[in-house]
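Asker: The following block contains a protein sequence and its predicted model.
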Amino acid sequence: MFTGIVEELGEIVAIEHLGDASRFQVRGPVVTEGAKHGDSIAVNGVCLTVVDLIEDAEGTRFSADVMAETLDRSSLGALDVGSRVNLERPMALGGRLGGHIVQGHVDGTGAIVDRKLSEHWEIMKISLPAELSRYVVEKGSITVDGISLTVVDAGFDYFTVSLIPTTLALTTLGVKQAGDPVNLEVDVLAKYVERLMGRDNGPQGNGSQVDALRNNALRNNGLRNNGLLDNGTQDKEATA
């Protein structure tokens, strides 16, 4: 289990294609300290297993095999030699949960839509696959390229996050541009809640209680922002 607190910006130093898989060599002296064969390291939010550790004059790097399915479902397939990546070791037993519970299992990919600079932070808009939208809510948690972030605003096909200078300086989001892909992992607790509520398993999820609640919340939020719904009316609908 990870927390979404990036420990180090690593670098892809080699990629070896092995038919239906690829072997990545990643330089990361911080996350490889004390590491051994079989350990897990999250690379841009994807949990990978260390298969080899190599020492050289520039520091320690590790190798990890990435299956074709992982390359297809994540943005790792778009990486090249020289690409910077977010690295994190699993949380130690008894350690502090600085972000939120992150499994390292990517649910899908989005893309940077827009970046807006403010005086002390930056607002980033990211596209969202439709099948993941029901798990993303305002003030909820989401993992973007392995970074635990708080959702500022959520729509049906996008969400926004606010990035402080520290996040921009210490992660890959500081250099991402519009159109660049990012790995997304939604909050696993939302998935458990959905299952416990007996969500309909139809292909579009039609008729699920979770979808109905989310759709109603988004509709009310839009009406309220346009002055067509006051808080009292919203509260009555929510408790009806």
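Answerer: In hand now; what should we look at?

Asker: going forward, measure contacts and count neighbours with C-alpha atoms only.
Answerer: Fine.

Asker: Same question for the lengthiest helix in the chain: list its buried residues.
Answerer: Among all segments of the chain classified by DSSP state H, the helix with the greatest residue count is helix 209-225. Under the neighbour-count criterion of 16 or more other Cα atoms under 10 Å, helix 209-225 has 210-211, 214, 217-218, 220-221 buried.

Asker: any chance you could map the strands in this protein?
Answerer: Secondary structure of the chain (DSSP state E): strands at 8-17, 21-27, 40-43, 46-56, 59-67, 84-88, 108-117, 122-127, 141-144, 147-154, 158-163, 181-186.

Asker: and here's the other structure:
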Amino acid sequence: MFTGIIESVGTVTDKAFLASGLRICIDTGLATELRDGESIAVNGVCLTAVAIGQGRFEADVSPETVRVTSLAGLDAGSTVNLERALAANGRFGGHVVQGHVDDVGTVTEITSEVDFWRIKVRCPEELLPYIVHKGAIAVDGISLTVAKVEQGEFDVQIVPFTWQHTNLDSRSSGDQVNLECDIIGKYVGRILGCSSLDKDV
């Protein structure tokens, strides 16, 4: 489990397509604190770290994860948000993030508002029931608060610290981002028999 509080921004150094799925290699200072087999969220996707060494790690991405996330679009030089799994005695600073992406959204607008930024994201229709005003959503693994929801899009406002310590400063209109809705809302939808999500990874 994760909290959406990004620990580091890594850089993709290599991506190799396998017979099915792919393997990515990421440079990061967090590599010294990882062990083979540990979970790490990469742009909000829970992956397993392997082949750790010399300031980098590798991770395999399954065909299903390739299908429903934006990871296949990463190239050498792409920056990615990284968060290790929450320790049992760790501080819970964001919200419950599983690393199971619901779908991919598209950035439609980034607006500077003096010291802050507002990002507008178009999302698939089936996610809209789970995106609520002032509710939580993970965007590329970042725990954010929904500022507005309207006409198939939602807005989030970004504070300076988040802008400077995530990969959001490299985003532009048209970019794809991984979206994970609040798990509590998804459970309620399932219990009430009105869930519109059936392809979580």
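Answerer: Looks like it arrived, so ask away. Computed from a predicted structure; not experimentally measured.

Asker: TM-score of the superposition?
Answerer: Superposed pair, TM-score by TM-score structural alignment, normalised by the length of structure 2: 0.94. Supporting alignment: 198 aligned residues with a Cα RMSD of 1.6 Å.

Asker: Would you mind giving the residues in structure 2 matched to stretch 178-196 of structure 1?
Answerer: Stretch 178-196 of structure 1 lines up with residues 173-191 of structure 2 when matched by TM-score structural alignment.

Asker: Name the surrounding residues that touch the matching stretch.
Answerer: Residues outside stretch 173-191 of structure 2 that contact it (Cα atoms under 8 Å, 6 or more residues apart in numbering): 43-45, 69-70, 96-110, 127, 130-131, 135-141, 195.

Asker: filter those residues to the buried ones?
Answerer: Among these, those buried by neighbour count (16+ other Cα under 10 Å) are 43-45, 69-70, 96-110, 127, 130-131, 136-141, 195.

Asker: so how far does the lengthiest helix in structure 2 sit from its counterpart in structure 1?
Answerer: In structure 2, taking DSSP H as the definition, the longest helix is helix 183-191. Its aligned residues in structure 1 lie a mean 1.2 Å from helix 183-191 of structure 2 after superposition (mean Cα distance after the TM-score superposition for structure 1).

Asker: Can you give the distance from that helix to the centre of its chain?
Answerer: In terms of Cα atoms, centre = their mean, to the nearest Å, the centre of helix 183-191 of structure 2 is set 20 Å apart from its chain centre.

Asker: Tell me the buried residues in it?
Answerer: 183, 185-186, 189.

Asker: Now do the contacts for the nearest residue to residue 112 of structure 2 once chain neighbours are set aside.
Answerer: Closest residue to residue 112 of structure 2 apart from its sequence neighbours, by Cα to Cα, 6 or more residues apart in numbering: residue 118 at 6.5 Å. The contact partners of residue 118 of structure 2, taken as Cα under 8 Å, 6+ apart, are 109-112, 155-158.

Asker: Share the number of residues neighbouring residue 123 of structure 2, please.
Answerer: When neighbours are defined as other Cα atoms under 10 Å, residue 123 of structure 2 has 22 of them.

Asker: Same check on residue 192 of structure 2?
Answerer: Per other Cα under 10 Å, the neighbour tally for residue 192 of structure 2 reads 9.

Asker: Could you do residue 145 of structure 2 as well?
Answerer: Look at residue 145 of structure 2: counted by other Cα under 10 Å, it has 21 neighbours.
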